Each structure stands twice: as C-alpha cells, then as structure tokens.
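Participant: coordinates only, sequence not included:
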C-alpha cells in the first residue's frame, strides 16, 4: 500500500507539482483520507518518503555508472553530473522552488545531499587528472560552482518566463563546466 501511495503521489507531482492535496490523492487512489493518513500521517512525511526514494535511486544509478567497465572516466563523469531520478527527468525547475518554499525540512534534506555527495565525483576528477584527461584544478571550486549553478537554476525557475527542465539545466551546466566556453580551433 505504501508503494502504491508513493507512486500515485509521484504521478500527482509530475502532473500538478506539489500543490496536490491529500484529499486529491486519496480520491485518485480510491481510498478514504483517513486510510491515507493512516499510512502517511502528513503530506510532509509523504514528500520526505518520495525524496528519500529519489536520493536512493540517484545513489544506485551513480554506483551503476561507476561500476560500468564499458565507460571511460570522462563518460562516467558526464553521466554522474546529470543524474536525475527517473520520475523527475522532465520536471520543471519550479518544483524544486516549491519544495524549497513550502517544505523546508525536505529541502534541507535535498540541500545536504547536494552538498555532501561528492566523494565519487572527486575520485573521478582525480582519476581523470592522473590519466591526463583533465588538467589539474581545484575540485572544491568546481563543486561549489556546480552547486551554486544548481541553486541559480532554481532561482531562475521562479521567473514566469522559465521553461527549462531539471535535466536540461543540469546537462547544459555540466557541459559548460566540463568543456568551458572557448571555441576549439580546427
């Protein structure tokens, strides 16, 4: 039942953002709100469960990428920098803004994950430097730029004109950070 509720709530989030109500969700599931609240005592707990699953999925995908012997260091790095949970692949950045504004505890959880999950990426950086694929650079500054860029994408998403998805934003940002903006000659 718990998984069924999480799946339905994820669908509602993709459809309506975080503005769905527990009553809407109960109706979608064909159950009473009392039953729903028996499983998830609050919408906050439901959102936290969805976020926990998303973070676990990211960690699993990262591990798969890192253990894939068919991928080179640079390919692993590129793939890891644009990892997004499958359910959130095409969401608009506005959803992250809603999470930040209306669900501060869950936002803190995501914020901590964003700032502390860099060990594997740092190892890839060092591997790339040792292989001569990357020039030596300050990895902490790269991470700060990436996280800061992510936060900026969130801020920009609050503007009515923004229509970029999370995937598009991370892809473009990762490409710029890894390749730079200087046009290659030849």
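Facilitator: Nice, I can see it. All values derive from a computational prediction rather than experimental measurement.

Participant: From here on, just use CA atoms for contacts and neighbour counts.
Facilitator: Noted.

Participant: For stretch 156-171, buried residues please.
Facilitator: Using 16 or more other C-alpha atoms under 10 Å as the test for burial, stretch 156-171 gives 156-158, 164-171.

Participant: Output those as CSV; include the columns secondary structure.
Facilitator: Below are the buried residues of stretch 156-171 laid out as CSV (DSSP: H, G, I helix; E, B strand; the rest coil):
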residue, secondary structure
156, helix
157, helix
158, coil
164, coil
165, strand
166, helix
167, helix
168, helix
169, helix
170, helix
171, helix
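
Participant: And the furthest pair within these?
Facilitator: Farthest pair in the buried residues of stretch 156-171 (C-alpha to C-alpha) is 158 and 171. Separation: 19.4 Å.

Participant: The structure to be compared is supplied as follows:
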C-alpha cells in the first residue's frame, strides 16, 4: 500500500508525465533524452530542448534533477551502468574465445551509444569539472573484468606475459587523451574509429605482417 501511495505521489503534479508513469520511469526517460540531445547538439542543448523532446514542462524535469550539472552527472552514471551490462554480456558469452572477449570488452558499449561524439568529453573539464572527474573515476573502475580476462589469456598462453598495469595504462591513457583534447577532431577521426585503431595496435602491433611467398 505504501509503495502504491509513493508512486502516486511521484507523478502527482508533474505536467506532461505519461499516464501511470512513476518518477523512476520518468528519470530513465530523462537520461535517454539527454543522450539523444547530446548526440544531436553536444553539450549545447538547453533544458527547453529537453522539455520539448520529453513532452513535459521544465518544472517537471527539475522535480527529478536539480540542475543541468546534476542532469549530466546522473546521466554519466546511467551510461556507465549500461556499459557495465554490456561488459557482463561479453563475460557470459561462452561462444567467444578469451582473446575475442578481451577485444570485445575493451570496446564494450550498447549499440545505441556507439554514435555519440565522445570526443567532446574534454569540454567537461572546464565547464563541469565535477562530472569530468566522475568520468575519469568510472573509467578507472571498469577494468575488473578486463584484468580477469588478461590474466586468463596469459595463463592460456594466448596473451604475452606483459605486466597488466602496463597494458592498462597504455589503453587507459590513450582514451583519456582522446577525451581530454581535440586530437581526434583535428585528425578527422571519430571516437569509435580511434578506439578501434588503438585496440588493433594493442592486440596486433603496428608492424605489417610479412606476406608468404606463393
């Protein structure tokens, strides 16, 4: 009974909220709308843009998130949770070899996020330093599964016995560079393209393999 009363209170007075929609459901819609606005406009979208996309008033949005910085912070956490789910799906896929899992988990991301322009993350450092710091912490925290796979690969003899902190630092520092500077924009590369190149270099090196003579 208390749960039903709480859900009724969550939607009470929220103009434009869908019939029967709880505050948690609205919150998830807000996160997804934030992702879509970022996809189209980067960080320049306004709360008016959000209200139009959601079909609610700004007042309703502010009942869920305090301000735009909170919106970005909470959405970043939401994206991180979705990425972790994608990683777990890779870990649970018994059809993949250890090497295939390592390659997949290093770039694990829901398909709906693959077109986001992650190159713009560097803009957060000046405008929203708290969120930028949060993104860096989340990047640091998402290595548990990867480290487990690297150790397994070394034990199986399919990965060279290179100190894991070296591998981790190489990949992590490269991604941070992509996000903290305009290097990819200047080079005309998308974030996905750059990450794939980085993964190829990490796994296969940069030397051309010699072709066998016929």
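Facilitator: Looks like it arrived, so ask away. Keep in mind that what you see is a predicted model, and the values were worked out from it rather than measured.

Participant: Can you calculate the TM-score here?
Facilitator: The pair, once superposed, lands on a TM-score of 0.90 when counted by TM-score structural alignment, normalised by the length of the first structure; 186 aligned residues with a C-alpha RMSD of 1.8 Å.

Participant: Report how many residues lie close to the residue lying closest to residue 128 of the second structure once chain neighbours are set aside.
Facilitator: Nearest in space to residue 128 of the second structure, with sequence neighbours left out and distances taken as C-alpha to C-alpha, 6 or more residues apart in numbering, is residue 69 at 6.9 Å. By other C-alpha atoms under 10 Å, the residues close to residue 69 of the second structure number 15.

Participant: Return the set of buried residues in the biggest helix by length in the first structure.
Facilitator: Counting by DSSP state H, the longest helix found in the first structure is helix 43-66. Residues 43, 46-51, 54-55, 57-59, 61-62, 65-66 are the ones in helix 43-66 of the first structure that count as buried (16+ other C-alpha under 10 Å).

Participant: So the residue minimising distance to the centre of the first structure versus residue 57 of the first structure, what's the distance?
Facilitator: Note on the first structure: the residue nearest the mean C-alpha position is residue 84, at 4.6 Å, using C-alpha atoms, centre = their mean. Going from residue 84 of the first structure to residue 57 of the first structure by C-alpha to C-alpha, to the nearest Å gives 9 Å.

Participant: Equivalent analysis for residue 23 of the first structure, please.
Facilitator: On the measure of C-alpha to C-alpha, residue 23 of the first structure and residue 57 of the first structure end up 28 Å apart.

Participant: So which residues of the first structure form strands?
Facilitator: Using DSSP state E, no strands are found in the first structure.

Participant: Where do the helices of it begin and end?
Facilitator: So, for the first structure - with DSSP H - the helices run 2-16, 22-29, 33-39, 43-66, 73-81, 94-102, 104-116, 119-130, 139-157, 166-179.

Participant: superposed on the second structure, where does the fourth one end up, distance-wise?
Facilitator: What that stands for is helix 43-66 of the first structure. If you overlay the two and look at helix 43-66 of the first structure, the average distance to its match in the second structure is 1.1 Å (mean C-alpha distance after the TM-score superposition for the first structure).

Participant: and what of the first one?
Facilitator: After superposition onto the second structure, helix 2-16 of the first structure lies on average 1.3 Å away from the residues it aligns with, using mean C-alpha distance after the TM-score superposition for the first structure.

Participant: What range does that helix cover in the second structure?
Facilitator: Aligned by TM-score structural alignment, helix 2-16 of the first structure falls on residues 27-41 of the second structure.

Participant: Residue in the first structure paired with residue 141 of the second structure?
Facilitator: Matched by TM-score structural alignment, residue 141 of the second structure corresponds to residue 116 in the first structure.

Participant: number of nearby residues for its match?
Facilitator: As a measure of burial, residue 116 of the first structure has 9 neighbours, counting by other C-alpha under 10 Å.

Participant: Relative to residue 160 of the first structure, how far out is it?
Facilitator: Taking C-alpha to C-alpha, one finds residue 116 of the first structure at 31 Å from residue 160 of the first structure.

Participant: so what corresponds to residue 133 of the first structure in the second structure?
Facilitator: So residue 133 of the first structure corresponds to residue 158, using TM-score structural alignment.

Participant: and the residue nearest to that match when sequence neighbours are not counted, how far is that from residue 176 of the second structure?
Facilitator: In space, and not counting its chain neighbours, residue 158 of the second structure is closest to residue 99: 7.2 Å by C-alpha to C-alpha, 6+ apart. The gap separating residue 99 of the second structure from residue 176 of the second structure is 24 Å, by C-alpha to C-alpha.

Participant: What of residue 65 of the second structure?
Facilitator: Counting by C-alpha to C-alpha, the gap from residue 65 of the second structure to residue 176 of the second structure is 28 Å.
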